[in-house]
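Peer 1: Fold the following and give me the result.
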Amino acid sequence: MRLVIARCSVDYDGRLSAHLPLATRLLMVKADGSVLVHSDGGSYKPLNWMSPPCAMAEREPEEHERGEGAEIVWSVQHSKGEDRLRVLIHEVLHDSSHELGIDPGLVKDGVEAHLQRLLAEHITALGEGYTLIRREFMTAIGPVDILARDGRGSTVAIEIKRRGEIDGVEQLTRYVELMNRDPHLAPVTGVFAAQQIKPQARTLAEDRGIRCVVLDYDELRGIDGSEHRLF
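Peer 2: Predicted coordinates for the structure are as follows:
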């Protein structure tokens, strides 16, 4: 991973156009080719980015750009479209590269892992006729927590969280979109299951046709002696 702190401006052209005026920012170039532009705020979200597959080249600025103070230009082109990211660097304050090695991936906490196991064992809690295909169904962009079939025989991708937020809905959306390209799985719908689901996450999920389910951990464990059920 390459980390550059620089005074720069950024222009994005493609499905939309966006401009970031001159300011000091963190530029991140990952081993997968992705390029991200961060500010010292806004939590974890980049101000702009280019997802792989893409190619980056460092070029000399054009004459008018050099006249405005640019010293070098990063030109990032998406390999499967017309999306382009152009970063005009005026001053480099830091430039370093680091080898991070192979990442083991996200390890869910005990509650999420246990919820996944319990729900897989009692998949009919989601509805009559539901059957389990498998847990941790691997896709090209990561594992789906549970893959199942509903009572009509359609494929259902289930994402499980302890606390359901917008990020989890976005994650499930990517899984469903990717899996719907596979004729052996399509049509695929999504279920977003969590102990708590924030209102914003529920609104986004329902807008995208994703069903929301609130899980009761104690009920799934059968602590109260009742039937395993969901609310």
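Peer 1: all contacts plus neighbour counts: C-alpha atoms, from now on.
Peer 2: Noted.
Peer 1: Who are the contact partners of residue 134?
Peer 2: 120, 146-148 (C-alpha atoms under 8 Å, 6 or more residues apart in numbering).
Peer 1: of all these, which comes closest to residue 89?
Peer 2: Taking C-alpha to C-alpha as the measure, residue 146 is the one of the contacts of residue 134 closest to residue 89, at 45.0 Å.
Peer 1: Can you report how many residues lie near the closest one?
Peer 2: 23 (other C-alpha atoms under 10 Å).
Peer 1: What segments of the chain are strands?
Peer 2: In order along the chain, the chain carries the following strands (DSSP state E): 2-13, 17-29, 35-38, 48-50, 54-59, 72-78, 84-97, 131-139, 142-149, 155-164, 188-197, 211-214.
Peer 1: If you tally nearby residues, what's the number for residue 51?
Peer 2: Residue 51 sits with 17 neighbouring residues when counted by other C-alpha under 10 Å.
Peer 1: Ignoring the adjacent residues along the chain, who's closest to it?
Peer 2: Closest residue to residue 51 apart from its sequence neighbours, by C-alpha to C-alpha, 6 or more residues apart in numbering: residue 34 at 4.8 Å.
Peer 1: Proceed likewise with the subsequent sequence, for comparison:
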Amino acid sequence: MRLVVAECAAHYTGRLSAHLPKATRLVVVKADGSVLLHSDGGSYKPLNWMSPPCSMAVSEPDDEARERGVTSSWAVQHAKSDDRLEIEFFEVFHDSQHSLGVDPGLIKDGVEAHLQAMLAEQISLLGEGHNLIRREYMTAIGPVDILARDAAGHTVAVEIKRRGEIDGVEQLTRYLDLLNRDPLLAPVKGVFAAQEIKPQARVLATDRGIECLILDYEAMKGFDDVESRLF
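Peer 2: I've put the predicted structure just below:
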């Protein structure tokens, strides 16, 4: 990765035209060929950029550009389109290159798979007397996250989301409609479980007779089954 802090201007042409007047910015050139221009604001989003595949040519300024104070120019051309980013550098304050190596990628904590595994282990969060039938119970339209049985022997279908929204309630409704056609499972009640449930989703779930359960991920991670400990 190359990092350049410089006073620069940029002009983009292609599907539209855009111009960045002269200012101090961070220019990032990544190993995949992408080029990004950042200001000291705007969060993570660059002011302008070129995505790979693209090529970059560095050239000396002509007489007119040199009179304007330009010291060098970059022309970044996309390989599969007419998109082109031209950057004029007036003064370079920092220019360094760094090898970052292979990135292992983002490892998310608290994703739906984690919530599903922990709820299966702590099935009593659904209520006393609940027992796990199985995780990922397959149906003709996809797997139900958790299938359980309550203290009265009734089947319970649980749909798990990090953020509970209306589409999750609709998904569980479809599962319940299908599961309730099976005489070995019916009647099947639904539980919509999430770390956060939007008000509209809660209203829809309640209207359809679906129970809502808020999952406290931090508390679930610290679950301690006293009866299973040796000491």
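Peer 1: Show me which helix runs longest in the first structure.
Peer 2: As assigned by DSSP state H, the longest helix anywhere in the first structure is helix 166-179.
Peer 1: Give me the angle between that helix and strand 155-164.
Peer 2: 170 degrees (axes from the mean of the first three to the mean of the last three C-alpha atoms, to 10 degrees).
Peer 1: Show me what helix 166-179 of the first structure packs onto, helices and strands only.
Peer 2: Packed against helix 166-179 of the first structure, as judged by 3 or more C-alpha pairs under 8 Å, 6 or more residues apart in numbering; DSSP states H and E, are the following elements: strand 155-164, strand 188-197, helix 199-207.
Peer 1: got the ones you listed as JSON lines, with distance to residue 214 of the first structure and mean neighbour count columns?
Peer 2: Listed next are these as JSON lines, based on distance: least, C-alpha to C-alpha, whole Å; neighbours: other C-alpha atoms under 10 Å:
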{"stretch": "strand 155-164", "distance to residue 214 of the first structure": "9", "mean neighbour count": "23"}
{"stretch": "strand 188-197", "distance to residue 214 of the first structure": "5", "mean neighbour count": "22"}
{"stretch": "helix 199-207", "distance to residue 214 of the first structure": "10", "mean neighbour count": "15"}
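Peer 1: picking that back up, put together JSON lines for the strands of the first structure, with distance to residue 172 of the first structure on each row.
Peer 2: Formatted as JSON lines, the strands of the first structure follow (distance: least, C-alpha to C-alpha, whole Å):
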{"stretch": "strand 2-13", "distance to residue 172 of the first structure": "26"}
{"stretch": "strand 17-29", "distance to residue 172 of the first structure": "25"}
{"stretch": "strand 35-38", "distance to residue 172 of the first structure": "22"}
{"stretch": "strand 48-50", "distance to residue 172 of the first structure": "21"}
{"stretch": "strand 54-59", "distance to residue 172 of the first structure": "24"}
{"stretch": "strand 72-78", "distance to residue 172 of the first structure": "24"}
{"stretch": "strand 84-97", "distance to residue 172 of the first structure": "27"}
{"stretch": "strand 131-139", "distance to residue 172 of the first structure": "12"}
{"stretch": "strand 142-149", "distance to residue 172 of the first structure": "8"}
{"stretch": "strand 155-164", "distance to residue 172 of the first structure": "6"}
{"stretch": "strand 188-197", "distance to residue 172 of the first structure": "7"}
{"stretch": "strand 211-214", "distance to residue 172 of the first structure": "11"}
